[in-house]
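Participant: Let's see this in three dimensions:
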Amino acid sequence: MGRNTRKRRSSMANKAIAASAALALGGGGLIWANFYASAHESKNSSQNQTKAAAAQVATISCPDVGQKLTNVPGGARSGVDRELANLDKQITEAYARLASTRQAQTNDAGFVQNAIVGPLKEKRAATIDRIRINIQRAGGQVQDLSPLAACTTQGAQTNAGGGQNGGQQNGGQQNNGGQQNGGQNNGGQQGNGGQGGNGPTAADFVDITKAPRNAQLGVGANGLAANGNGGSRGTFTTSCGTNGNDNHNTDNVIVAPGVTNGAHHLHDYVGNQNNDAFASDQELAAAETSCQNQGDKSSYFWPVLRVQDGSQDFDQNNDGGGKEGNVGKILQPAQAQLKFVGNKRGKVVAMPTALRIITGDAKAFVNGNANANVNWSCTGFENKVQLEDKYPICPQGSQVVRTTNFQSCWDGKNIDSANHRTHVAFVQANGTCANGFKAIPQLQVRLVYNVPAPKIQNGQVVNPYAVDSFPENLHKPITDHNDFINFFSQNTMNKMVNCINTGKRCK
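Facilitator: Take a look at the predicted model:
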């Protein structure tokens, strides 16, 4: 069996309320006491309102090297993946230092550049060079990646996750490191907000009853109907539970195989019960499944949703958890609906075994929204409002909904690609697949949560909720993402394809 973390949360952990920001992080959190020197919380434990001292700079933005690697020889994949994971670790460490050195930044205008951004560039340059060596030793060609070593700092307020509009300044310094009196206000919330000190902020939320109507029933994140009146109109639904057995870990076997804590945030897993960083395809194929249909051993996983109400969960002092700013009570979905649909222009073909699909971008806040694929809404509003860069505040009796429609075109050859993107694609505007790709069943994941509605008071968000994220991405809603690895049996996959192509509704 793998290294999955299966820990039930005790009632004590769920009820523990942090008396101060330092206690909220269990002494081992991302943001240390000097960053919270002027922080305080409401004396009412149910109104966990943290007013963080303003950071000099909100976050660190580094080019995503992995997305540039579209042609890595098979013999170099494992080494390259390890180095890409090292790059993520380096950014996480640099962000932690940025967040914990507020006083030093105030006293020294060059501190951010000299002590954080400059050394980070040197580490990244060495790691990027090792990536080049790995690829060339395996007989591959690689473009000059050295310009990707340099990082900048940016403010927390952007539009729709477009990190490039976030106020990047002068090689990593804003106003020569001397921002005073609140820094990034971001809708009134000082600093980066949130119980963990790295989001979310009041500006990340919107009352859904006041949001503009922008959705049509059945329209996905790419703006296209999942399937129309023509083509393959059937559906196949698989029921795999809501992770009631608390199957969690902070790995990502797709992006960082063999690397512990490769995701730097916690995932919910349903379906395949042996998914961790070290799981081979053979182990995944032989694993147990939480799906009612035992012919479905596929792995479905997504970042957990937490409510930041002052509670401490089981991972409060763990990597990927409280140590990296992912804090608060983990919410189990009330519903997790997994449905496969067809193509509106034609028939679909079977997915290959072990096909991997990542949709959305966990780093969309700093990467920009080119790969973002996010739908936030509330029950009763899904055919009216779909949000990308905001978390919804739902009215009483309404639940928070996360919906993800996956890519549904496949290149017909590969189960993965070097950047985990180019072997699959979304359909074109007319519903067809481009570049000779084949239409495959489209996975739609709909997660429904009972979330205590946050409140905005005096420009602060009280009891916010957020998805887990890489710490430097500040728990922005645009960073939501979803992952899938196909391990349907051949018989069950054939049944799915037949149901979809003949217009049936199957389970």
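
Participant: C-alpha from now on. contacts and neighbour counts both.
Facilitator: Noted.

Participant: Longest helix in the chain, please.
Facilitator: In the chain, taking DSSP state H as the definition, the longest helix is helix 77-100.

Participant: Can you mark which positions in that one are buried?
Facilitator: 77, 80-100 (16 or more other CA atoms under 10 Å).

Participant: What of stretch 97-113?
Facilitator: In stretch 97-113, counting by 16+ other CA under 10 Å, buried: 97-102, 104-106, 109-113.

Participant: can you check stretch 397-417 too?
Facilitator: Quick answer for stretch 397-417 (16+ other CA under 10 Å): 398-412, 415-417.

Participant: now swap in stretch 286-305 and tell me
Facilitator: In stretch 286-305, counting by 16+ other CA under 10 Å, buried: 287-291, 293, 295-305.

Participant: check which helix or strand covers residue 466.
Facilitator: strand 465-467 (DSSP states H and E).

Participant: And the contacts of that strand?
Facilitator: Applying CA atoms under 8 Å, 6 or more residues apart in numbering, the contact partners of strand 465-467 are 200, 303-308, 391, 451, 454, 475-477, 480.

Participant: again, only this time at 7 Å
Facilitator: Contact with strand 465-467 is made by 200, 303-308, 475, 480, as judged by CA atoms under 7 Å, 6 or more residues apart in numbering.

Participant: this one next, for a side-by-side:
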Amino acid sequence: MRHNTHKQSRRTRQAIAATAGLAVAAGGLVAFNVYASAHESGAAATKPAQVLAAGAASTISCPDVGARLTSVPDQARAQVDRELALLDQQVSEAYQRLRSSARAIQQDSDFADNAIMGPLKDKRFAAIDRIAIAIGRSGTRPQGLEALAACTLRVVGSGPGQGQGNGAGQGGDAGQRGNGPVASDFVDITAVRPNVRNPPRLRGASRGLFTTRCGVNKNKLYNSDNIIVAPGVANGAHHTHDYVGNQDNDAFTTNEEFAAAATSCRNQGDKSTYYWPVLRLQDGTREFDAQRLGGGAEGNTGRILTASEVTLNFVGNPRGKVVAMPKFLRIITGDAKAFTNGTANANASWSCTGFENRQLTDKYPVCPRGSSLVRTSRFQSCWDGRSVDSANHRAHVAFADPRTGACPAGFKAVPQLVQRLVYDVAPPSLGDNGKSSPFYAVDGFPEQMHKPITDHGDFINVFDERLMRRMVKCINTGQKCQ
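Facilitator: Presented below is the predicted three-dimensional model:
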């Protein structure tokens, strides 16, 4: 097994990030701000003591600074990456103190503000200022980042299945160490109406299909790094990833090392890296990472499930031809923090075999007997024609219009990666009391409560140029190739 092995020594960072909590209600995601400022119009300031005394789960919500960066000069990238990692560490420390300070907060309703939230704001302000200075040395200093320093304390609902109990991987009300999921995160797939719609294909559409076969991670290559979002930072993902394709994956892998590495793909011309958060069954199993960052130390507990099938297809554009992706193009689909960031970038979906015309984003499906769980991620298929990455890791690529298939102005259509993962996992037996044993859940940041809407996937293109040209020709001429 290859678990968090890095090519150079590193100091392990203690980081259990924590941001906003949202309750899932009939109308969608509902935020409960329990640390509202007294001057907010129409907002009744609810003291944390009242919330925690009632047994409700709470968490810390901080603006995502990295997502707000539109331009980072190459000379500033290393320092900016370090400061963004430090922001995560600061929130981690504040969240851990919050979780361990319930008694103090109950006794003194100002404790959270004075001892946790106030100091956190000051630390974040200093780190954000250093980010702005670093960018300003080589480019235009970003304005308004300081407004992102303040965080809020939020409650995540109450009542059955929403409490902050001490579940240790057995499902039930508390889920993974109080971080979820809960019974309300699951829905019977047979009760969901068909909802898949595809844009019509025009006469000049690229109708071909290219399939690359890269296995299911039987090599057990796992780590909690994220080379795209947090290069050079150990445990940058704060959850464990499955990897297929390129076998040299960690936070410190260079493009040259990607190109020279081995691959699990059948066609050795594909050394791309495909990775996603692991799925776990909360059955009490102590995995290799049960006490490590990224694993049990950050609320990700239970048996890691290996997909029974991984399908990696590249498809065309419904309006016209596609062009080759540039080598080392990086694409993130979905949002690991969608539960707190909002749903703008949430697009990974859940379903069951035999029911894939019914896709879910904010619920886990309960599949009928004989049906398997399916996770599907469609990656962005429009490229800006210039960059292999961008400051926020999103601006250089985009989705085609879901109604017409057209790319945004100035973007070019490239082959679209459609990643499909199948798991043979027994569905939880949901009871009237809201309990279930065991749940399954996707790995994630602890403050995201293991919600299905946080599912996501990552891809770095390391196809050799010859195979990429073959892929484009195959798709543009309507063939099926591999």
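
Participant: Residue range in structure 2 corresponding to the helix or strand following the strand holding residue 466 of structure 1, please.
Facilitator: Counting by DSSP H and E, the next helix or strand C-terminal to strand 465-467 of structure 1 is strand 481-485. Mapped onto structure 2 using TM-score structural alignment, strand 481-485 of structure 1 spans residues 456-460.

Participant: Mean per-residue distance, that stretch versus structure 1.
Facilitator: Here the mean offset of stretch 456-460 of structure 2 against structure 1 after fitting is 0.3 Å, by mean CA distance after the TM-score superposition for structure 1.

Participant: buried residues in that stretch?
Facilitator: Result for stretch 456-460 of structure 2 [16+ other CA under 10 Å]: buried residues 456-460.

Participant: Disregarding flanking residues, what is the spatial nearest neighbour of the most centrally placed residue in structure 1?
Facilitator: Residue closest to the average C-alpha location in structure 1 (CA atoms, centre = their mean): residue 362, at 3.5 Å. Leaving aside its sequence neighbours, residue 362 of structure 1 sits nearest to residue 479 (CA to CA, 6 or more residues apart in numbering; 4.5 Å).

Participant: Does that neighbour touch residue 366 like I think?
Facilitator: No - counting by CA atoms under 7 Å, residue 479 of structure 1 stays clear of residue 366, with 9.4 Å between them.

Participant: In terms of neighbours, single out the busier of those two.
Facilitator: A count of neighbours by other CA atoms under 10 Å puts residue 479 above the other of residue 479 of structure 1 and residue 366, at 30 against 27.

Participant: ok now do the more buried one, which residues does it touch?
Facilitator: Contacts of residue 479 of structure 1 (CA under 7 Å, 6+ apart): 361-365.

Participant: ok, so of those residues, who is nearest residue 128 of structure 1?
Facilitator: residue 363 (18.7 Å; CA to CA).

Participant: Can you tell me what the closest one aligns to in structure 2?
Facilitator: By TM-score structural alignment, residue 363 of structure 1 lines up with residue 337.

Participant: Not counting sequence-adjacent ones, nearest residue to its match?
Facilitator: In space, residue 337 of structure 2 is closest to residue 454, 5.8 Å off (CA to CA, 6+ apart).

Participant: how about the strands in the stretch 351-500 of structure 1?
Facilitator: Assigned strands in the stretch 351-500 of structure 1, in chain order: 356-360, 376-378, 391-393, 400-405, 409-410, 424-425, 438-439, 442-449, 455-457, 460-462, 465-467, 481-485 (criterion: DSSP state E, counting those that start in this stretch).

Participant: In JSON lines, list those along with distance to residue 314 of structure 1.
Facilitator: What follows is the strands of the stretch 351-500 of structure 1, written out as JSON lines (distance: least, CA to CA, whole Å):
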{"stretch": "strand 356-360", "distance to residue 314 of structure 1": "27"}
{"stretch": "strand 376-378", "distance to residue 314 of structure 1": "27"}
{"stretch": "strand 391-393", "distance to residue 314 of structure 1": "25"}
{"stretch": "strand 400-405", "distance to residue 314 of structure 1": "24"}
{"stretch": "strand 409-410", "distance to residue 314 of structure 1": "39"}
{"stretch": "strand 424-425", "distance to residue 314 of structure 1": "36"}
{"stretch": "strand 438-439", "distance to residue 314 of structure 1": "42"}
{"stretch": "strand 442-449", "distance to residue 314 of structure 1": "20"}
{"stretch": "strand 455-457", "distance to residue 314 of structure 1": "26"}
{"stretch": "strand 460-462", "distance to residue 314 of structure 1": "22"}
{"stretch": "strand 465-467", "distance to residue 314 of structure 1": "16"}
{"stretch": "strand 481-485", "distance to residue 314 of structure 1": "23"}
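
Participant: what's the closest of those to residue 233 of structure 1?
Facilitator: strand 442-449 (11.5 Å).

Participant: What span of structure 2 is the closest one aligned with?
Facilitator: Going by TM-score structural alignment: strand 442-449 of structure 1 matches residues 416-423.

Participant: coming back round to it: check the gap between the residue nearest to residue 362 of structure 1 and residue 357 of structure 1 for me.
Facilitator: 16 Å (CA to CA, to the nearest Å).

Participant: What count of nearby residues applies to residue 48 of structure 2?
Facilitator: 25.

Participant: Identify the residue of structure 1 aligned to it.
Facilitator: So, by TM-score structural alignment, residue 48 of structure 2 is left unmatched.

Participant: For residue 415 of structure 2, see how far away the equivalent of residue 352 of structure 1 over in structure 2 is.
Facilitator: Under the alignment (TM-score structural alignment), residue 352 of structure 1 maps onto residue 326 of structure 2. Using CA to CA, we find residue 326 of structure 2 at a distance of 11 Å from residue 415 of structure 2.

Participant: Tell me which of those two has more neighbours.
Facilitator: residue 415 (29 against 18).

Participant: can you give me the helices in structure 1?
Facilitator: 11-15, 21-24, 77-100, 102-107, 111, 118-137, 281-286, 364-367, 490-501.

Participant: buried residues in the last one?
Facilitator: Meaning helix 490-501 of structure 1. For helix 490-501 of structure 1, by 16+ other CA under 10 Å, it's 493, 495-501.

Participant: What is the nearest of the buried residues of stretch 97-113 of structure 1 to residue 237 of structure 1?
Facilitator: Distances from residue 237 of structure 1 to the buried residues of stretch 97-113 of structure 1, taken by CA to CA, are shortest for residue 99, at 44.3 Å.

Participant: correct me, but residue 208 of structure 2 touches residue 481?
Facilitator: No - using CA under 7 Å, residue 208 of structure 2 and residue 481 do not qualify as a contacting pair, with a distance of 8.1 Å.
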